[in-house]
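**Q** could you look at this predicted model? Sequence included:
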Amino acid sequence: MKFAFNRSASLNSIVLAGLLATVGASAMAQAPAAPATAPAAAAAAGKPAGHHGDRMARHDPAKMQAWIAKRQADMKAKLKITPAQEGAWTSYTASMQPPARGARPTPEQRAEFDKLTTPQRIDKMKEMRTQRMAEMNAAMDKRSEATKTFYAALTPEQQKTFDAEHKKHGGRHHGGPRGHGPAPIKG
């Protein structure tokens, strides 16, 4: 049996396959996915509606601030903060506020970044990441020290309540970037 190669048929098959792939990809790109509502998205993620991990709250500073204020008011009520402890409470809650968002790059900074070669951009991004991590570590250290100072001002009964509340939430220091803090320590 002799195999005959038909160059024209092979080229036509390749062109046809390419056209079909292009049409299929453009059809998929034009069909938008149905937007999920916040409660539906939370339920799909296995979280109750209104859960603090709701992505919308993360992007809405007013909602995030309202959630933090509510959580702090609930904690203050559970701890039964006395007038003598009010100063320690105020210092503690102030330290738990999320940091201000970093400034967005200006068009001039963006243009300078675009002029860099790929290795230079990689080095610049590494430098920026190192600086950001140092800032995050300093903020976490500040929150940790503020928590220890506040904890020391509590009565033994209040400390038990504080411990119980923090265990419920995995020991996180809520109010940090995106509501996250250090991961719980597992022994």
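**A** Received, thanks. Numbering: from 1, shown residues only.

**Q** every contact and neighbour count from this point should use C-alpha atoms.
**A** Noted.

**Q** output the contacting helices and strands for the longest helix along the chain.
**A** Selection of the longest helix in the chain by residue count, based on DSSP state H, yields helix 118-152. Contacts of helix 118-152 with other secondary structure elements, assessed using 3 or more CA pairs under 8 Å, 6 or more residues apart in numbering; DSSP states H and E, are made with helix 86-95.

**Q** tell me the buried residues in whatever helix or strand comes next after the helix it packs on?
**A** From helix 86-95 onward toward the C-terminus, using DSSP states H and E, the following helix or strand is helix 107-115. Within helix 107-115, the residues that qualify as buried by neighbour count (16 or more other CA atoms under 10 Å) are Phe113.

**Q** now helix 107-115 and helix 118-152, what's the angle there?
**A** With axes from the mean of the first three to the mean of the last three CA atoms, to 10 degrees as the basis, helix 107-115 and helix 118-152 are set at 130 degrees to each other.

**Q** take a look at this one as well, against the first:
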Amino acid sequence: MKVNFKPVVLAAVLATSALAALAQSGPGPAAGPGAGPGMHQPDGERHARKQERMQDHMAKRTADLKAKLKLNAEQENSWNAFVTAMKPPAHAAKPQREEMAKLSTPERLDKMNEIRKQRDAAFAQRDAATRTFYGALSAEQKKVFDENTARSHRHGHHRGHG
């Protein structure tokens, strides 16, 4: 039986990216009065609040998954290693359009290949961590893990948009 782990890995990445929220030292930037969604506010503040909401959501999902898995004491180290590996990498500064426009076509292709290789390496790390953790689970836990991580892929990546 061939198992497609890509959805499991992607869901696990989403489920565990909330660790960044746990690593934050305090609350995000406070919005001023009347600064609700759609109001005129700097993009940085809006982005920071969106990131905070997403991290809170992921933290809740991660905790929920851990509770459902009912890990035993021997599996705790494996879980911690898995969650640490699934932590999203710090976002490298994206090349600015102006910078990219100054490059020749081969240089732009080289830059894009460099970025792709970094993403591929990060994915390979998360893939390996997921497979290692999955191997430490019992058959019942694997079933729970599969059911809970496949859920986010039922409607595609852009559900709610469009």
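**A** It's in. Being a predicted model, the structure only gives us computed values, none of them experimental.

**Q** who touches stretch 81-95 of the first structure?
**A** Gln72, Lys142, Arg143, Ala146, Thr147, Thr149, Phe150, Ala153, Leu154 (CA atoms under 8 Å, 6 or more residues apart in numbering).

**Q** read off where it ends up in the second structure.
**A** Taken onto the second structure by TM-score structural alignment, stretch 81-95 of the first structure occupies residues 71-85 there.

**Q** what does Met136 of the first structure correspond to in the second structure?
**A** Residue mapping for Met136 of the first structure onto the second structure gives Arg119, with TM-score structural alignment as the criterion.

**Q** same question, Ala164 of the first structure
**A** Correspondence of Ala164 of the first structure to the second structure, assessed by TM-score structural alignment: Glu147.

**Q** what's the local residue count around that match?
**A** Other residues within reach of Glu147 of the second structure by the criterion other CA atoms under 10 Å amount to 12.

**Q** and for Val83 of the second structure?
**A** 23.

**Q** which neighbouring elements make contact with the one helix or strand Gly44 of the second structure maps to?
**A** Using DSSP H and E, Gly44 of the second structure maps to helix 43-69. Packed against helix 43-69 of the second structure, as judged by 3+ CA pairs under 8 Å, 6+ apart, are the following elements: helix 6-16, helix 19-23, helix 139-150.

**Q** ok, now with 10 Å
**A** Counting contacts by 3 or more CA pairs under 10 Å, 6 or more residues apart in numbering; DSSP states H and E, the secondary-structure elements packed against helix 43-69 of the second structure are helix 6-16, helix 19-23, helix 73-86, helix 139-150.

**Q** mind listing what's buried along it?
**A** 46, 49, 51-52, 54-59, 61-62, 65, 69.

**Q** same deal with stretch 81-95 of the first structure?
**A** Here stretch 81-95 of the first structure shows Ile81, Ala88, Trp89, Tyr92, Thr93, Ser95 as buried, counting by 16+ other CA under 10 Å.

**Q** what about the first one, distance to Pro156 of the first structure?
**A** Using CA to CA, to the nearest Å, one obtains 13 Å as the distance from Ile81 of the first structure to Pro156 of the first structure.

**Q** again with the fourth one
**A** Distance check for Tyr92 of the first structure against Pro156 of the first structure: by CA to CA, it reads 18 Å.

**Q** next, the contact list for the nearest residue to Ala12 of the second structure once chain neighbours are set aside, please.
**A** With CA to CA, 6 or more residues apart in numbering as the measure, Thr149 is the residue that lies nearest to Ala12 of the second structure, at 6.0 Å, once sequence neighbours are left out. Neighbouring residues of Thr149 of the second structure by CA atoms under 10 Å, 6 or more residues apart in numbering: Pro7, Val8, Val9, Leu10, Ala11, Ala12, Val13, Leu14, Ala15, Arg61, Leu65.
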